[in-house]
Each structure stands twice: as structure tokens, then as C-alpha cells.
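Student: Coordinates only, no sequence provided:
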């Protein structure tokens, strides 16, 4: 316990600045996702607080950040409409949390191990591109909403590119200047010159960006009103002012709806989609973790289940592990779960006491932070690296990126998985066995697992053996030989004498091939 405490203390200097960055990124997203979900604005903030304070400690991941997810907005919106009240929907969130707990105890988290690396990296790159596309309107001060900025919904593909074009046509000079200087600050903060300064490294670049944005707008208000960033492009947080007002925002589930079957059908949908998004995010975070730590997926499902139970009980929308906030956490230098925990604490304190101050932050500052995060997730070098790995890696990676941009996260991942599985089967098909020739002597070697999928290839090899030949079938390296393969070999053994082919079987018993044959 002491060593764990020491570990957290040693990383405080990295985790505290990172938590500020995650907080600044999470705050408008919590509000925007609640708005897009048709839920009370404050329910998004509650979900973000629960994701930070509760899930961070229950989770086995050090760097994952949980909170309301844009991928669930359509489901939440339709569910509230179907049930007729937000309080009834909260009961579905609680039940979904219970189901996620059960999935964790049933060890359903192992599904996460079956996502190919090329597909996970493709998902990250696609999210990076989505971030860049969705932040350009805020970067230029175009009058659009913040609610879709983390979204993988259909509207991303259909409208985002048009939003980018409109944003470039309707540039606001003030917002664009703030974004440009903010990006310059973030780039400088990454240079070796700035990294050498111990004092500068204590101050996170994104915090400097926020200070710059607030200072700029304050000065512009006094000296250059035409360059002021309008209130529509500033953070919009409800001002509560006290703990009592904060507690009064809580809403309880409507337990009188326990007999309503729609509650449970919605809960099952929420539990499945939220669990899949969480497992995808956890796999992606493990790939981004500079320490290459592996988070226990079953524990993560339990943590998310606990988080959704708590969120539903106090009036919050559903939560999942979220890759955008997690990537921002890693990008900002977060090392342990403390950064996620402190981001939840900052959300809590800010909505209670400092909403007025935070409402002065231009969205252009946050857009710059997310543009940098998006670039790091979708660097051109990543595409080049996968191209050099070969088509079996490059195609699943690229198709996943395109599919997510054209559809949504889960459908895009499904398409990417299908392509990835095709290449795995293709590689397995060719590598399961090899046939080598030396004069009239042939060696058919079976490698690792040989399944019914390889039956066609086996028949091809056996047909290629000419009459009056010697054949060795070597199965010493095969860990598993499917019954279909055994029967195909048995049929060949039975017919071989007719073509004067001498066959020797190594590594497995001939008797198991032709029962009762006496071999």
C-alpha cells in the first residue's frame, strides 16, 4: 500500500497538469453531449464527475478517462422519447449498470482481446480525423454547436465536411487568431528548447492556451470590439454558486417503472453498446500507453457498471470509457489514475463555485487542444508505417478509418474487423502447411493448427503429388489437426498405392486416420 501511495505521489507533477487539460476538454463535451441527447444539461456534468471520481478508482486502467459518450447520444435521445420521461430513463441506466457488472463477473471482457491491432489503430486515426474535422468550425469561430464534436454518429460523415467548408467561408478573425496563437503555443511547448526548462514544464501548455484566450478576449472587449469572440463561442456552464444548488440538481430514477418492459430492452441496448465502446477504448488506450500497461477488461466492465449505477441514481446520463478524453490525458503527460480522478474533482468544484470564470474561456482554445490531440492520433507517419507493414495490415487499417468516417464507430469497427479477419484467415490458409519437392521426394509439413479451412489447400497439395513418388507428411509441429484434415489424409492414404506413392506419416498415429486399417 505504501509503495502504491509513493507511486502516485511521484507522478503528481505529471498527473495534476494532465487533469487540468482533461477537465478543459471534458467540460464542454459533457454539456454538449447532454444537449444532443435531449437530457437536462446538468446530467452530462454529473456523468463526467462520476466517470472521474468513481470509475477512475474502480477501473484497472491508469490512463483511461470515462464520461458521457457521443456514441450513445442517439440511443439516449430515442430512449427518453420512448419512455416519456428522463427519470424513467435513469432507471434504464441503473439496470444497464447492473448488466455490465454481470458481464464483468461472467468474464465477457475477453472479447477485447480479439480486436486486431490494425483495426484499433485505424479507429484511433479515424477519431483523430473526426476531431480535426469537427474542431475546424470552432477554430474559425463558425456558428455551430459543440454537441457533435466527439461524435461517431451518421451526421459526422454527412455534415462535417460541409461544416468545414462553411467554417472556412465564415471565418471570425478573433477566434481564428486565438486558435492560431494557441496552436503555436502548443507546438512550442513540445519543442526540445521548452522541454529543457524545468519551470516551463511545470506549467501545462493547454493551461497557457486557456489563459491566453481569456486574456485576449478581455483586451479585445476594451480596445478592439470587432475582434471580440462572441458569447456563443465561449464555454457555457450553468452557474450554481453553492453546494446546496448543486445537490438540488440531482434527480432520482422513477422506480415505479420497474414493471415497464421497455426499461429493460433499453437497458440491454445501453449495456451492450456501452460495453463495446469501453472495450474498444481500453484496447486503444493500452496501445497509446507509453508504459504499455494492459488494463484488465473484466474489471473495466465492472467499473463501468458501477459508474452507470451511480450516474443513474443521481441523475447522470450513461458513461463509457472515452478515447478522446483518454488520448488528451496521455497527450498531456498523464501517468496514473490520479489525472482522471482530479479531472472529476475539477468538474465538481467548477460547477459549484467557478462557473462564471470558466464561462470566459473561448471554445477556440479548446478547439486548438483537440486539434493537436487529433493530429497526434492521425499523424501521416502512421499511415506510412502501416503501408510499409504490408497489405494485410494496411488494408484493415485504412478500411477501418474510411468506414468510421463514412458511418459510425461501431459499424466502422465491424467492417474493419471483417476485413481484418479475412486477412487473418488468408494468412492462416497459406501458412498452415507447406509442400517442398526434391526430385521424386516430397515433404508436406503441417504447421501449428490445421483446420477445415485448410482442406482445399491440402487437397491441392496432395493432388500435386505425381505417381511413383515418396511423400512424408510431417505433423510434428501441428498443435491441432481438424477431423476434416484427418479424413482427407486418410482418403489419400487409401488411394496412394494405386499411384505407387509411398507415404510416411510423422507426428501423429496413422491408426487414428484409418480406424481398423491395421496401419
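Tutor: Nice, thanks for sending it over. All figures in this text were calculated on a predicted structure; none of them were measured in a lab. Numbers count the residues shown, from 1 in each chain.
Student: make it CA atoms for all contacts and neighbour counts henceforth
Tutor: Noted.
Student: So for the longest helix seen in the chain, what gets flagged as buried?
Tutor: Counting by DSSP state H, the longest helix found in the chain is helix 261-288. With burial defined by 16 or more other CA atoms under 10 Å, the residues of helix 261-288 counted as buried are 262-264, 266-271, 273-288.
Student: try stretch 435-453
Tutor: For stretch 435-453, burial by neighbour count (16+ other CA under 10 Å) applies to 435, 442-453.
Student: List of residues touching it?
Tutor: With contacts defined as CA atoms under 8 Å, 6 or more residues apart in numbering, stretch 435-453 is touched by 429, 431-434, 461, 465, 468-485.
Student: switch to 6 Å and redo it
Tutor: 432-434, 469-475, 477-482, 484 (CA atoms under 6 Å, 6 or more residues apart in numbering).
Student: same thing with stretch 209-221?
Tutor: 182, 228, 361, 365.
Student: switch the cut-off to 8 Å
Tutor: So stretch 209-221 is contacted by 178, 182, 185-186, 226-229, 360-362, 364-366 (CA under 8 Å, 6+ apart).
Student: Mind listing what's buried along that stretch?
Tutor: Within stretch 209-221, the residues that count as buried by 16+ other CA under 10 Å are 209, 210, 211, 212, 213, 214, 216, 217, 218, 220.
Student: picking that back up, so of the contacts of stretch 435-453, which ones are in helices?
Tutor: Filtering these for helices - DSSP H - leaves residue 484.
Student: give me the number of residues near residue 190?
Tutor: Residues contacting residue 190 under the criterion other CA atoms under 10 Å number 12.
Student: and the comparison structure, right after this:
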């Protein structure tokens, strides 16, 4: 694991700087104590990172759960009561892993997964534009279209452009220039620029700029444009930031409902993220999904026990890890330790980091997820890939992550059903022989009730005085619904002077009196 430390250490620094404001912002958007977000980030990095089978995935508090957490805290009567649901939800995830439920992630089409990645990239870009210009009224990590401040994703950008902070914008522009120069020019010039990463340099520049312009009314950066980490006065006040679950409410039905909701949504988000990060992995490694559910469940139980938010694998942090060159799980683990050390030792320094420079880092991450070349490649792949891809993106941008994925999946299923309807059989019409049209119909390898409409339409459209040759030699599964349609057709065929010849692996039969009896003699599945 330590063999790739030269790649994992710089990547972990980038992930740390990406994760820090997100942990705080998601806690803020969730209506939970700010420290709870940091706890979830630390547990997600160290505990889940160590237990997970994913080499490049990074876990922590997820924006997708913020609305659920916000509602649940009020419903359950307090944060300590909510923590009980987090612990139970973690236990349920462990049960999901034991029951091998991780396979569900493989049933999501590639077009939907790519749409999810691209949609999240666009959301990252749109959500960071206000922070880039120093407008920070909206909590970091609020990824929903309609926001808690009454604005939406796009209106927030226009408000930000009318409320530009000059100092924050200067830091963001210079930081973005450093990142682009570092990745496209300097990293190719000397090894030192590969060891020291551009995001770290950009953040250091932001801190120095803040210190030098602290008292300048025009070019300075105000405190509401900075990272805000809780600063304890002493060890007792640090310990006092932890919350513990109130297990006296464990018998409440509401607690169990919230727990199941957390387990289900967190598991689904994790499995989708696993599928997405595996696609982004340059080495194309495959994450064991059931082990991932066990790791996430363990992480959620520990996080809930010490006052942390629910945890999932998170695509923003995972993609930042991949784009920064992370190779093994050591990157996620080190980022967790960085979070832990920073909140204990250097919270004051962290509170000097401008949010605008972190926005510049996330803009690069977002662009790498939503490259124009991705749209071009999906368009060239054909409409069956492009339509679910676009629907997923639009759904994510204008609603939220799970709704967008659900819409993309629904469109993907409709396309599958449509193609199944079209590909149930092959029809070939020959010239007249013996005064009758000869028509060859070859059934597909698997013919299910989805194909009823197409086959029924073809049979009903056969003209009178036809000779139908029905070839089922390649058919390995024939649904009973289809057999009944054929049996009904055999009765109608006599009235229309249609002769039927069946060719199967068992032999040939002409005008069988009953298709049901014929297929009883032939196994429906081979």
C-alpha cells in the first residue's frame, strides 16, 4: 500500500482541502453541529478507507443526505435522538452487505452512471461560481436546485455577480491560474512540481493574501468568505464538541423509519459512486460492493456513536482523488488523518483559507467530470445512450442526485423495453410457392411477455393463404404468454387458410393441433 505514497500523499492533500469546507457546509445545510461534519469526514477517511475494498473511493458526509438529516432531526426531537438512527442505519447496512445486496449497483446502465458523473461536474461548477466571486450566503454543500436561502442554482449566480467581493475574486482568479499553469506547464517541467501539488500552492497563496490584506477595506477578505472550523479553547471544550446518541428512544418507530431511510439512501448513493469511480479509475479496478456496504455500515455506526453525520462514498471527493493522481486507499486514509490533525492542532490557520480559492480547486474538478468531449462521445454512441445520459444530467441539475438518477434509469428501462419489443423476432418473406406466400419467422433467443405486442402485431398482419415457417431452434426461453398467443393464432389460422410449420431442436411439426401441447414436449428453457 505504501509503494504509491508519492502519488497518494499529494492526492490526499487535495482531497483534504476539498473535503474540509464540504464537511462543514453539509453539516450546516443539515441543521447539525458543524463539528459533526468533520467527525463524519474523519471516520469516512480513516475507518471506512481502511475497511473498504475501493482503492480510490473517498467517504464522508454526503450532500444527498442533507435534506433527510435536516427533516429527521426535527422529527426525532433533537440531534442526540437522530444519532440513534445513524447507528441503527449503519447496522442495517452491515446486514445488507451480509445478504449480498451490493449487486444492485451493477443494474444501472453505463449511460446513467456517466450522466451522473457529468451532472455532478456541472453542479460543482455552478455551485462554486458564487464562492469564486466571494458571495457565500448559500451554505457550501447545498447541491439541491432550490436552496435554503430562497434562490435556485442559476439565480444564485446572478445574485453573486451583483455582490462581487474584490479580494475574494482576486484570490480565486490567481488560484485558478496557478492550478492551470501547474497542471499544463510546470508539472511537465520538473519533478518538484509533481511532488508539490498546485492546489496546495493555491491555498497557501490564499492564506498569505488574506494575512497581507487583512485590514484593507477594498482588497481584504472578510471573515464570512473564509473557512470556519470550530476552535476549542482547551481539551475539555474540544471533547465537549462531541455528541452521543440517546438510546432511550431506540424503541420509537420514527427512529427505525429514519434509520432504514438512511441505510437505503446511503447504500444506494455509495453503490452508484462505487460504479462511477470504478469507471474513472485509470487502472479499471473493480470494487467489491458487499465489502463496501460492510465498511460503510461500520463507519456509520462509529460516526453515530461519537456524534457524526451519516457517511457515504462521495463522488466529489473520490473524483478529486482520482484527478489528483491517487492510486491506493492510503490517500483516503491520510486525508482522514489530515482532517483529524487539523481540527486539533491548526484550526486557526485553517480559518484563514478563503472559500474562493477552494472554489477554484473545485471548478477544475467539475470541469474534468463534465468535459465537452464526454458529450461528444455519448452523442456518437447513438440515441439509446445519449437520451438517458442527457435526462440524467438535466434531472440532477434541476432536482437532485437521486431524482436525476431515477429519471435516467426510467428512460433507460423504456429504451430497453422498446428494443426488446423490436427485437423479438426476425421476419423474412419469400416469393409465392404453391400459390401461397412463404414467410419465415425466427424467434429471438429469449422471448418474454415484453415481446407480446410485436409478435401479435406480426401474426395478425399475415395475409390469407400464407405458409408460415416458425423457427424456434435458437430460442432458449419462451414465455407462456407467447405460447398462448401462438395457440390462439393456430385456431385463427385455419379460418384464414394459413399453414404453419414449426422447426425446433426436437424436429419439425406441421399445423400442430395445439401449441401448448407441442411446447410442453419441448423444454421452455435450455
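Tutor: That came in fine, so what should we check first? Everything numeric here is computed off the predicted structure, so don't read it as measured data.
Student: Got a TM-score for the two of them?
Tutor: The pair, once superposed, lands on a TM-score of 0.93 when counted by TM-score structural alignment, normalised by the length of the first structure; 510 aligned residues with a CA RMSD of 2.3 Å.
Student: which residue numbers in the second structure go with the longest helix of the first structure?
Tutor: Under TM-score structural alignment, the alignment places helix 261-288 of the first structure onto residues 253-280 of the second structure.
Student: residues in contact with the closest residue to residue 41 of the second structure other than its chain neighbours?
Tutor: Excluding its sequence neighbours, the residue lying closest to residue 41 of the second structure (CA to CA, 6 or more residues apart in numbering) is residue 60, at 4.4 Å. Residues near residue 60 of the second structure by CA under 8 Å, 6+ apart: 23, 40, 41, 42, 43, 44, 45, 310, 311, 312, 313, 314.
Student: so which helix or strand takes in the aligned residue in the first structure for the fourth one?
Tutor: Under the alignment by TM-score structural alignment, residue 42 of the second structure pairs with residue 49 in the first structure. Applying DSSP states H and E as the criterion places residue 49 of the first structure in helix 41-50.
Student: Please apply the same query to residue 244 of the first structure.
Tutor: Going by DSSP H and E, residue 244 of the first structure is part of helix 243-247.
Student: May I see the buried residues of that helix?
Tutor: By 16+ other CA under 10 Å, the buried positions in helix 243-247 of the first structure come out as residue 246.
Student: Show me how far it is from its chain's centre.
Tutor: Between the centre of helix 243-247 of the first structure and the centre of its chain there are 33 Å (CA atoms, centre = their mean, to the nearest Å).
Student: ok, and what's touching it?
Tutor: Under the contact criterion CA under 8 Å, 6+ apart, helix 243-247 of the first structure has outside partners 240, 351, 352.
Student: In CSV: the residues you listed, plus distance to residue 148 of the first structure.
Tutor: CSV is the format used below for these (distance: CA to CA, whole Å):
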residue, distance to residue 148 of the first structure
240, 25
351, 22
352, 26
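Student: Could you export those to CSV, including columns for neighbour count, distance to residue 308 of the first structure and secondary structure?
Tutor: Converted to CSV, the contacts of helix 243-247 of the first structure look like this (neighbours: other CA atoms under 10 Å; distance: CA to CA, whole Å; DSSP: H, G, I helix; E, B strand; the rest coil):
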residue, neighbour count, distance to residue 308 of the first structure, secondary structure
240, 19, 24, coil
351, 24, 21, helix
352, 19, 22, helix
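Student: between those, which is closest to residue 386 of the first structure?
Tutor: When these are compared for distance to residue 386 of the first structure (CA to CA), residue 351 wins out at 43.5 Å.
Student: And the closest one, what's its match in the second structure?
Tutor: In the second structure, the residue matched to residue 351 of the first structure (TM-score structural alignment) is residue 343.
Student: In contact with that match, which residues are there?
Tutor: Per CA under 8 Å, 6+ apart, neighbours of residue 343 of the second structure: 229, 230, 231.
Student: same deal with residue 27 of the first structure?
Tutor: Applying CA under 8 Å, 6+ apart, the residues near residue 27 of the first structure are 45, 347.
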